[in-house]
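Q: Sequence first, then the predicted structure:
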Amino acid sequence: MQENKMKRLVVKMHPKDNVLVALTDLQKEDAVVFESETYILKETIKAKHKFYMADMTATAEVIMYGVLVGKVQCDVSKGSLMTTENLKHAAEPYGYKKSSFSWQAPDVSKYKDKTFKGYKRKDGRVGTANYWLFVPTVFCENRNLDVIREALHNELGYSVSDKYTQFTHQLLKSYQSGEDMNAVDLQLMPANTANRVFKNVDGIKFLNHQGGCGGTRQDAATLSALLASYANHPNVGGITVLSLGCQHLQVQDFINDVKKQNPAFDKPLFIFEQQQTESEEVLISNAIKKTFQGLIEINQYEREEAPLSELCIGVKCGGSDGFSGVSANPAVGYTSDLVVGLGGKILLAEFPELCGAEQDLIDRCVSEETAYKFINLMESYDALAHKVGSGFHMNPSPGNIKDGLITDAIKSAGAAKKGGTSPVEDVLDYTELVTKPGLSLVCTPGNDVEATTGKAASGATLILFTTGLGTPTGNPVCPVIKVATNSVLASKMSDIIDIDCGPIISGEKTIEEMGEEILDYCIKAASGEIIPKAVQLNQDDFIPWKRGVSL
């Protein structure tokens, strides 16, 4: 085989690496040529998995993405498969040191005159959507929120369940008439064609949660700050609050946090306390009536042209595979660099998935203070995990491992690529609001929903979510754009995937080309010209983090 053909079979992620990544299934005893070196494969190497480039003895260091990602546990041969049996997690120690880091922004000249159409808020931020938000101060109100959701969504055109209702109705008719139920086809059911009454209201969202009482007071305080961040979010036009009355998280605590974050807060805000209302029926009907009036008010808001410097994009990966760090994450990373070059904001979170990438991020911090804030948050979080017998090294899921992410350091080194290469301008603790242009690190778990929940709280108005296995995660107030690492997934789960980075694997497109395509999509999504699949499906996942051990 010719070497240029081999380049499509394997890839080396960094000149220092001593492993290669298979871009397609390779068979045992295949002769793979890469950079004039021939590798006779000792086993079948499935796409996304890695094989060793040299004979190695036990405790030898394995390098990928240019960093230490593990140590071999037994002697391994050149051309043999990397597995959980022969490799265990290892990462270099990290710490602050003065760095000579410098950054060259990518060429953004093609975007200098581009804008997006967003909702300009009085605090100066620009939203990519206009939502009405329902906030319960305690889990006791979840049932009431569910009743209100059904009423408002069905009547005002926000429901996505119409075809399933029709499907069930047809099944019932077939059952009652003794007909063959197998003849009832979901694909023949009419889609939701109800016209939305409020054209400038993109949705009515509900923050059902399990907190507000019964936990620690610290949990209630963290939840209050989180809910206040959502109320202040630039994608939110108005809020309805439901409270029981006796819970830890009191309404006044929530209001105080809202005002603390934004002293000039002036959005429509309606509060209903059940223990001060004569009946549940009165509570729900009053909440619906006032919300309807509020919807009329925020329906007057219209999209306006805004510079791309007003974009605030969170970057996240979930259901990661062995291609995540090869295609989608680097492509999103290039998008991140473009946004930073344009004066916008990028939020990189998931601290457990930065294990092994710490030193690079520390070296990129713009100040010693910023670096030490990151170090302290990482160390305290990891120490808490070790205290209960876990650790960041236990982060990869069975699905991650099956698809080629053998150690946490491999997963993390690839995951960190989403943040691009720009300086780290700030480090934000959970619920802390982003204020500085550029790249900020946000302390959240790696858990998909907890991380997206935290990113939105810090101000992300769009989230780029890369996935290699397929993850149907969304967020109530921040549109989530799904970016597939491979074309097989993009085709198989086309109902949840927005962008396919598979052409990078096949060699049809470069990382830079895909990065620009992703930014183009973001501009359209921010303008309401494209509706991401997660938004279309009302995939409104919301899980507050209690600051416990969550990887």
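A: That came through fine.
Q: Only C-alpha atoms from now on, for both contacts and neighbour counts.
A: Noted.
Q: mind checking which helix or strand the residue nearest to Ala357 when sequence neighbours are not counted is in?
A: Nearest-residue entry for Ala357: Ala413, 5.5 Å, with adjacent residues in sequence omitted and distances by Cα to Cα, 6 or more residues apart in numbering. Taking DSSP states H and E as the criterion, Ala413 maps to helix 408-415.
Q: Quick one: classify Val282 as helix, strand or coil.
A: Judged by DSSP: H, G, I helix; E, B strand; the rest coil, the three-state class of Val282 is helix.
Q: helices and strands around the helix holding Ala413, which ones?
A: For helix 408-415, the contact count by 3 or more Cα pairs under 8 Å, 6 or more residues apart in numbering; DSSP states H and E identifies strand 67-72 as packing neighbours.
Q: so what secondary structure elements neighbour the strand it packs on?
A: Other helices and strands packing on strand 67-72, by 3+ Cα pairs under 8 Å, 6+ apart, are strand 61-64, strand 87-89, helix 408-415.
Q: Point out the most buried one among these.
A: helix 408-415 (a mean of 29; mean count of other Cα atoms under 10 Å).
Q: Next, the angle strand 67-72 makes with that helix.
A: Here the directions of helix 408-415 and strand 67-72 differ by 160 degrees (axes from the mean of the first three to the mean of the last three Cα atoms, to 10 degrees).
Q: The helices and strands packed on strand 67-72 into CSV, with extra columns for distance to Arg217?
A: Rendered in CSV, the data for the helices and strands packed on strand 67-72 read as follows (distance: least, Cα to Cα, whole Å):
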stretch, distance to Arg217
strand 61-64, 44
strand 87-89, 37
helix 408-415, 33
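Q: Confirm Asp219 sits in a strand?
A: No - assessed with three-state DSSP, Asp219 is helix; it does not lie in a strand.
Q: For it, which residues are in contact?
A: Contacts of Asp219 were listed using Cα atoms under 8 Å, 6 or more residues apart in numbering, and they are Gly211, Gly212, Lys546, Arg547.
Q: also this one, for the comparison:
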Amino acid sequence: MQKKLIKVNPSDNVAVALVNLAAGEVIHFEGENITIITDVKMKHKIALNDLNTGDRIIMYGVLVGKASAKIEKGGLLSTLNVKHESDKVTGKTETIGWDVPNIDKWKDRTFNGYHREDGQVGTENVWLFFPLVFCENRNIEILKDIFEKELMKPKENDYQLLLRSLVSSENGSTEVAGKSAEADLFNNIEVKFITHQGGCGGIRQDSHSLAKLLAGYVNNPNVAGATVLSLGCQNLQIQIFKDALHEINPTSTKPILIYDQQQIGTIEAMLSSVVKDTFEAIKEANKIERTPAPLSKLTIGLECGGSDGFSGISANPTLGVTSDLLTALGATTILSEFPELCGVEQELVNRCVEDEAGVRFLELMKWYEKTVVDAGSGFDMNPSPGNIKDGLITDAMKSAGAAKKGGTSPIVGVSDYGEYISKPGLNLLCTPGNDVECTTAMVGSGANMVLFTTGLGTPTGNPIAPVVKVSSNSELARKMSDIIDIDTGGIITGEKTIDEMADEMLEFIINVASGEIKTKAAILNQNDFIPWKRGVSL
């Protein structure tokens, strides 16, 4: 029989409804009877004791809010009776130990990846096209049309075939639509394209930030080489981009083809050179083949989006255990979304191996929160309408569940947006909580794969890194099966444990990293890329 309530931490004074509860229903929980005051939808929280106005609300063992009105035992917590509140943190108070997980099962496992000269290993082999400025977006789109049609020979999708059959029917044609049988010209490489709205017109700092991000994409082990277009007069000058790349990797030998339109002249002259030169470079990159690599060569981004009231007790903790296994194996994991770490700062600071990292984390958090407040908002505005509807009613409550993606391992480093991460272990990276901006940033900081949890459903993907979509509940996995790769809903029903799901997830990661499984985002050709302008973005 499925449990109806769960208390995440022994010190919590609220519990999560695992099923819909009816007013008047009496539930025997932790040795006492609790009468449900009003109807409670699954994923929402009830009070385990009477709460008066101003009383602290504890969940995941931390302060996640305060009662703004009286809440009776068995009563529903909502935005009408709870307001955001989190404990203030000034520095490290203790060093938290770590129970290293048993990795005997995994220590000799490998994945088949693309080895780069600098020692990094990619899970993909991508030739990347991008502009330094939005003025070149049209030319990137022209190149996309050329290379995808003539080089990669993409198969026609079902919508094209449907439309063709409808047109044929209208014309009285008997032509039967069928998928193209043409094979890819190059089987061992993909071409991907990035466009953006930056590079000029904003403040100079935005261009430098974009340069670091794009340099990170070039340096990412999933990229074999790049074709870069410049107009010539923009803020993000070619030299700024080159300097950013040199700062990340001074000895890089990765092929990068750069074209300056104002120097070359006509679009025809530039694109002719681009096509000829890039074709030859792609032929060389296609010769690189997958070979075994230790799991320590994985760099995994940990992300959540479209979260629900189950995310913090199923999908996110599963990522946390997976992250612990990977870091114990010598791999690198990245926890970001700083607005969604509000309220759990003390634990994270105490997990920092070096005191300087804890200080930097708090400085970045304070800077970020100040920019939000200066803009007339606050971290308390972070939960989306969808989050609130599904039980995440305060930012601290959302954050406490989101932070579970980082497991319990020590934090080896703290990086600002655009900085490239190369230190094995769990790293913190300053990014917004916005799904695409965060995923974009983690890949720019070196992630060769991203694990992305969701309770409501989101199709986010990335141009160069596989994005594995993990559902917090089985209803979502069934409803949106075209975007979900892994379902952790068995944890909610009691059919599976978090450790069992983590084992399944690590096995799936190895298969994706080896090119044996394509993620749903990749199948959908979901190639999202949004740089963070360092203004306010939650």
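A: Noted; the coordinates are in hand. Note that this is a predicted model, so its numbers are computed, not measured.
Q: Can you pull the TM-score for these?
A: Here the TM-score of the superposed chains, computed with TM-score structural alignment, normalised by the length of structure 2 as the reference length, equals 0.97; 538 aligned residues with a Cα RMSD of 1.7 Å.
Q: returning to that earlier point: measure the mean distance from the following helix or strand past the helix holding Ala413 of structure 1 to structure 2 post-superposition.
A: Toward the C-terminus, helix 408-415 of structure 1 is succeeded by strand 424-428 as the next helix or strand (DSSP H and E). Mean deviation of strand 424-428 of structure 1 from its aligned counterpart in structure 2 after superposition (mean Cα distance after the TM-score superposition for structure 1): 0.5 Å.
Q: what stretch of structure 2 does the helix or strand following strand 424-428 of structure 1 fall on?
A: Scanning forward in sequence from strand 424-428 of structure 1 by DSSP H and E, the next helix or strand is strand 438-442. Under TM-score structural alignment, the counterpart of strand 438-442 of structure 1 in structure 2 spans residues 425-429.
Q: just stretch 302-310 of structure 1 next, same as before
A: Alignment of stretch 302-310 of structure 1 against structure 2: residues 289-297, by TM-score structural alignment.
Q: now swap in stretch 216-226 of structure 1 and tell me
A: Using TM-score structural alignment, the partner range for stretch 216-226 of structure 1 is residues 203-213.
Q: Enumerate the positions of that stretch that are buried.
A: Of the residues in stretch 203-213 of structure 2, those with enough neighbours to count as buried (16 or more other Cα atoms under 10 Å) are Asp206, Ser207, His208, Ser209, Leu210, Ala211, Lys212, Leu213.
Q: And for stretch 13-24 of structure 1?
A: Of the residues in stretch 13-24 of structure 1, those scored as buried under the neighbour-count criterion (16+ other Cα under 10 Å) are Met13, Asp17, Asn18, Val19, Leu20, Val21, Ala22, Leu23, Thr24.
Q: Translate the third one into the numbering of structure 2.
A: In structure 2, the position corresponding to Asn18 of structure 1 is occupied by Asn13, as judged by TM-score structural alignment.
Q: Next up, the contacts around that match.
A: Asn13 of structure 2 sits next to Ala47, Leu48, Asn49, Ile57, Ile58, Met59 when contact means Cα under 8 Å, 6+ apart.
Q: One more: Thr115 of structure 1?
A: Listed by Cα under 8 Å, 6+ apart, the contact set of Thr115 of structure 1 reads Glu305, Ala306, Pro307, Leu308, Ile523.
Q: ok, now Leu476 of structure 2?
A: Residues in contact with Leu476 of structure 2 (Cα under 8 Å, 6+ apart) are Gly455, Leu456, Gly457.
Q: Assumed Leu464 of structure 1 was part of a helix.
A: No - with the criterion set as three-state DSSP, the secondary structure at Leu464 of structure 1 is strand rather than a helix.
Q: which residues in structure 2 does stretch 520-527 of structure 1 align to?
A: If you align by TM-score structural alignment, stretch 520-527 of structure 1 falls on residues 507-514 of structure 2.
Q: on that earlier part again, for Leu188 of structure 1, find the nearest of the helices and strands packed on strand 67-72 of structure 1.
A: When those are ranked by proximity to Leu188 of structure 1, the top entry is helix 408-415, at 40.7 Å, counting by Cα to Cα.
Q: Over in structure 1, tell me which residue corresponds to Val274 of structure 2.
A: Using TM-score structural alignment as the criterion, the counterpart of Val274 of structure 2 in structure 1 is Ala287.
Q: Counting neighbours, what do you get for its match?
A: Applying other Cα atoms under 10 Å, we find 21 residues neighbouring Ala287 of structure 1.
Q: Could you list the buried residues of the strand or helix carrying it?
A: Element membership for Ala287 of structure 1, per DSSP H and E: helix 280-298. Neighbour counts using 16+ other Cα under 10 Å place Leu283, Ile284, Ala287, Ile288, Lys290, Thr291, Gly294, Leu295, Ile298 of helix 280-298 of structure 1 among the buried residues.
Q: Tell me roughly how far that helix lies from structure 2 on average.
A: Mean deviation of helix 280-298 of structure 1 relative to structure 2 after superposition (mean Cα distance after the TM-score superposition for structure 1): 1.7 Å.
Q: Check which helices and strands the next helix or strand after that helix sits against.
A: Heading C-terminal from helix 280-298 of structure 1, the first helix or strand you meet, by DSSP H and E, is strand 304-307. Identification of packing neighbours for strand 304-307 of structure 1 by 3+ Cα pairs under 8 Å, 6+ apart yields strand 115-120.
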